[in-house]
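**Student:** sequence and predicted structure are below.
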Amino acid sequence: MSSIADNLGSVTRRIQKATLQAGREPDSVKLLAVSKTRSPEELREAVTAGQRAFGENYLQEALDKIAALDDLTDIDWHFIGPIQSNKTRQIASAFSWVHSVDRLKVARRLSEQRESGLPPLNICLQVNINNEQSKSGCQPEDLPELVSEISQLPGLTLRGLMAIPDPEQAESALRASFRKLTNTLKELRQKYPEAGPLDTLSMGMSGDLEMAIAEGATWVRIGTAVFGERPSKS
């Protein structure tokens, strides 16, 4: 059985190869280790192997891990799950990135509740790129208004877009979904140059990271390929 360190090395090589093949700068794609349901001990093993950025989907589980690993001061915590309005205060305090903002109400609450002593909270707008009823995310046509409004909120830095395309699509359709998100970000950057860096595309997972990188991903969210298959629930 491969160790987490071995898995991280393998994933890092995949990212580097895909980045090179896409003709992109060597350090232009970052690995976000998706650590939902994983134990603090597994995260500590990943940190020992050099991983620093972790993505969490469930708030209370994440807060428990943050507390358990509070001796590790250089972990970069990203919230990537659906956001309930009554949970924004803890998210605003505990994380440095939020990839899953999909409505103005949530962004306003994160802005209001981000402590003044902390650096601005990096946020991505989650886009329901394939219009799936089962998934969170705003519609692409709602993005201009959201970008215009959210970019004016204090305590936040609007970094870009996130999407979870339907993995059951044909490869050509999946690639088109990634490309659509990339083109959408380019259009927003041109239309709203004052909105923020708009330099981030959070897309791609264990099975399709090469395709996502070829189409412009800057963060790839990798769980299984780093930590192995999740144990089945009893």
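**Tutor:** Happy to help now that I have it.

**Student:** for the rest of this, base every contact and every neighbour count on C-alpha atoms.
**Tutor:** Will do.

**Student:** and Tyr158, that one's in a strand?
**Tutor:** That one is not Tyr; residue 158 is Leu. Yes: checked against DSSP: H, G, I helix; E, B strand; the rest coil, Leu158 lies within a strand.

**Student:** ok, it to Pro197 distance?
**Tutor:** To Pro197, Leu158 is 7 Å away according to CA to CA, to the nearest Å.

**Student:** so for those two, which residue has more residues nearby?
**Tutor:** Leu158 (23 against 12; other CA atoms under 10 Å).

**Student:** ranges for the helices of the chain?
**Tutor:** Assigned by DSSP state H, the chain shows helices spanning 4-21, 40-48, 59-68, 88-94, 104-113, 143-150, 171-191, 209-214, 224-227.

**Student:** which other helices and strands contact the fourth one?
**Tutor:** Helix 88-94 makes packing contacts with helix 104-113 when contacts are defined by 3 or more CA pairs under 8 Å, 6 or more residues apart in numbering; DSSP states H and E.

**Student:** picking that back up, can I get the helices of the chain in CSV with mean neighbour count?
**Tutor:** Formatted as CSV, the helices of the chain follow (neighbours: other CA atoms under 10 Å):
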stretch, mean neighbour count
helix 4-21, 17
helix 40-48, 17
helix 59-68, 16
helix 88-94, 19
helix 104-113, 19
helix 143-150, 17
helix 171-191, 17
helix 209-214, 22
helix 224-227, 20
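
**Student:** so what's Gly137 up against?
**Tutor:** Gly137 makes contact with 100-102, 125-128, 163 under the criterion CA atoms under 8 Å, 6 or more residues apart in numbering.

**Student:** swap in 7 Å and give it another go.
**Tutor:** 102, 126-128 (CA atoms under 7 Å, 6 or more residues apart in numbering).

**Student:** surely Ser93 meets Glu112?
**Tutor:** No: with contact defined as CA atoms under 7 Å, Ser93 does not count as touching Glu112 (10.9 Å).

**Student:** now the helices of the chain in CSV, with distance to Lys233?
**Tutor:** Shown next, in CSV, are the helices of the chain (distance: least, CA to CA, whole Å):
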stretch, distance to Lys233
helix 4-21, 21
helix 40-48, 18
helix 59-68, 16
helix 88-94, 27
helix 104-113, 32
helix 143-150, 38
helix 171-191, 29
helix 209-214, 27
helix 224-227, 16
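
**Student:** quick one: closest of the ones you listed to Val34.
**Tutor:** Smallest distance to Val34 across the helices of the chain (CA to CA): 8.1 Å, for helix 224-227.

**Student:** got the contact list for that closest one?
**Tutor:** With CA under 7 Å, 6+ apart as the test, helix 224-227 has contacts from 4, 7-8, 11, 33, 206.

**Student:** ok, and here's another one to check against it:
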Amino acid sequence: MPTDSTPSIADALDRVRDRIAQAAQAANRDPADITLVAVSKTKPVDRVRDALDHGQRDFGENYLQDALAKIGALTEREPLWHFIGDIQSNKTRDIASNFAWAHAIDRFKIARRLSDQRPEGLAPLNLCIQVNIDGEASKSGLAPDAVVELADQIVELDHVRLRGLMTIPAPRDDEAGQRKPFAALRDLMQRLNDRGHALDTLSMGMSTDLEAAIAEGATHVRVGTDIFGARDH
């Protein structure tokens, strides 16, 4: 149970939704066009259930075994699960079988395995290519100039659907600085669409920079700390 110093999941969700609505209004956008992905990694299933009770449907997970336990416990609630972490080959079958989205694709091998292992009867798995927009050695993702080749390969696969791009920029203190990498990702998606792709998703923005991301066209913001609190170990 939340204490006086720990806000409830409902209150936290309301605050984040208000931030999204205000950012959308400032950008002359419809808040309904922005999906809040509640990053529930490391959080117990009862807190995810609390969020579901308050109307949250989309949840992001990084750690497969932890996610599978929650998925199994919440099948009757039908949340929409997003895998937002790096994907190794030995994880593709479970991700293909249990998730609606994978946000961190940076290798064709992984996209192909996800397509091959997607069960019959499920809708295509939605994919985003992860772009290392700032060229940070410590982060996964493709350099921007490598994205076109991977996008052209993924669209030939049968059981996945390339939806867009994802990035986690280097931290910046001011909103103007935060907006620059998000604008670069938006421009990259436009270049892909000019080549004939029909991408509609920019997965960018987290607790500290969602306003800047929305200003530059984010369709999915991934928020964990401001909903569930600090990471549980």
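**Tutor:** Alright, I've got the coordinates. Everything numeric here is computed off the predicted structure, so don't read it as measured data.

**Student:** rewinding a little: among the contacts of Gly137 of structure 1, who's most crowded?
**Tutor:** Counting neighbours by other CA under 10 Å, the top entry in the contacts of Gly137 of structure 1 is Gln126, with 27 neighbours.

**Student:** quick check: that residue vs Leu158 of structure 1, distance?
**Tutor:** Counting by CA to CA - Gln126 of structure 1 and Leu158 of structure 1 are separated by 12 Å.

**Student:** try Trp97 of structure 1
**Tutor:** 10 Å.

**Student:** need the overlap of contacts for those two.
**Tutor:** Residues touching both Trp97 of structure 1 and Leu158 (CA under 7 Å, 6+ apart): 122-123.

**Student:** which one in structure 1 is aligned with Asp18 of structure 2?
**Tutor:** In structure 1, the residue paired with Asp18 of structure 2 is Arg13, using TM-score structural alignment.

**Student:** swap in Thr92 of structure 2?
**Tutor:** Checking TM-score structural alignment: Thr92 of structure 2 goes with Thr88.

**Student:** pull the residues that contact stretch 106-122 of structure 1.
**Tutor:** Counting by CA under 7 Å, 6+ apart, 85, 88-89, 92-93, 96-98, 101, 150, 153-159 sit against stretch 106-122 of structure 1.

**Student:** swap that for stretch 45-58 of structure 1, please
**Tutor:** Here stretch 45-58 of structure 1 has contacts from 4-5, 32-36, 62, 74-81, using CA under 7 Å, 6+ apart.

**Student:** equivalent range in structure 2 for it?
**Tutor:** Per TM-score structural alignment, the counterpart of stretch 45-58 of structure 1 in structure 2 is residues 50-63.

**Student:** in that stretch, what's buried?
**Tutor:** Neighbour counts using 16 or more other CA atoms under 10 Å place 51-52, 56-63 of stretch 50-63 of structure 2 among the buried residues.

**Student:** can you flag which of these belong to strands?
**Tutor:** Among the buried residues of stretch 50-63 of structure 2, the members falling in strands are 58-61 (criterion: DSSP state E).

**Student:** of those, closest to Arg172 of structure 2?
**Tutor:** Closest to Arg172 of structure 2 out of those is Gly60 (23.2 Å), distances taken as CA to CA.

**Student:** any idea how far Met189 of structure 2 is from the closest one?
**Tutor:** Using CA to CA, one gets 22 Å for the distance from Gly60 of structure 2 to Met189 of structure 2.

**Student:** again with Gln130 of structure 2
**Tutor:** According to CA to CA, Gln130 of structure 2 and Met189 of structure 2 sit 12 Å apart.

**Student:** which residues are common contacts for those two?
**Tutor:** Leu165.

**Student:** show me what Ala111 of structure 2 aligns to in structure 1.
**Tutor:** In structure 1, Ala111 of structure 2 lines up with Ala107, judged by TM-score structural alignment.

**Student:** same question for Leu157 of structure 2.
**Tutor:** Using TM-score structural alignment, the partner of Leu157 of structure 2 in structure 1 is Leu153.

**Student:** who's in contact with its match?
**Tutor:** By CA under 7 Å, 6+ apart, the residues touching Leu153 of structure 1 are 108, 111.

**Student:** run the last query once more with 10 Å
**Tutor:** Going by CA atoms under 10 Å, 6 or more residues apart in numbering, Leu153 of structure 1 touches 107-112.

**Student:** which among the residues you listed gets closest to Gly216 of structure 1?
**Tutor:** Nearest to Gly216 of structure 1 among the contacts of Leu153 of structure 1, counting by CA to CA, is Ala107 at 25.1 Å.

**Student:** could you measure from the closest one over to Asn7 of structure 1?
**Tutor:** Taking CA to CA as the measure, Ala107 of structure 1 falls 35 Å from Asn7 of structure 1.

**Student:** then Ala92 of structure 1?
**Tutor:** To Asn7 of structure 1, Ala92 of structure 1 is 31 Å away according to CA to CA.

**Student:** Leu146 of structure 1 now?
**Tutor:** Counting by CA to CA, the separation of Leu146 of structure 1 from Asn7 of structure 1 is 38 Å.

**Student:** cool, Asn131 of structure 1 as well?
**Tutor:** 33 Å.

**Student:** do the same with Gln113 of structure 1
**Tutor:** 37 Å.

**Student:** give the contact list for Leu20 of structure 1.
**Tutor:** Leu20 of structure 1 neighbours (CA under 10 Å, 6+ apart): 14, 26-27, 213-214.

**Student:** go with 8 Å
**Tutor:** Going by CA under 8 Å, 6+ apart, Leu20 of structure 1 touches Pro26.

**Student:** against Thr12 of structure 1, how distant is it?
**Tutor:** Leu20 of structure 1 is 12 Å from Thr12 of structure 1, where distance means CA to CA.

**Student:** again, but for Met162 of structure 1
**Tutor:** Taking CA to CA, one finds Met162 of structure 1 at 21 Å from Thr12 of structure 1.

**Student:** for Arg179 of structure 1, same thing?
**Tutor:** Distance from Arg179 of structure 1 to Thr12 of structure 1, counting by CA to CA: 23 Å.
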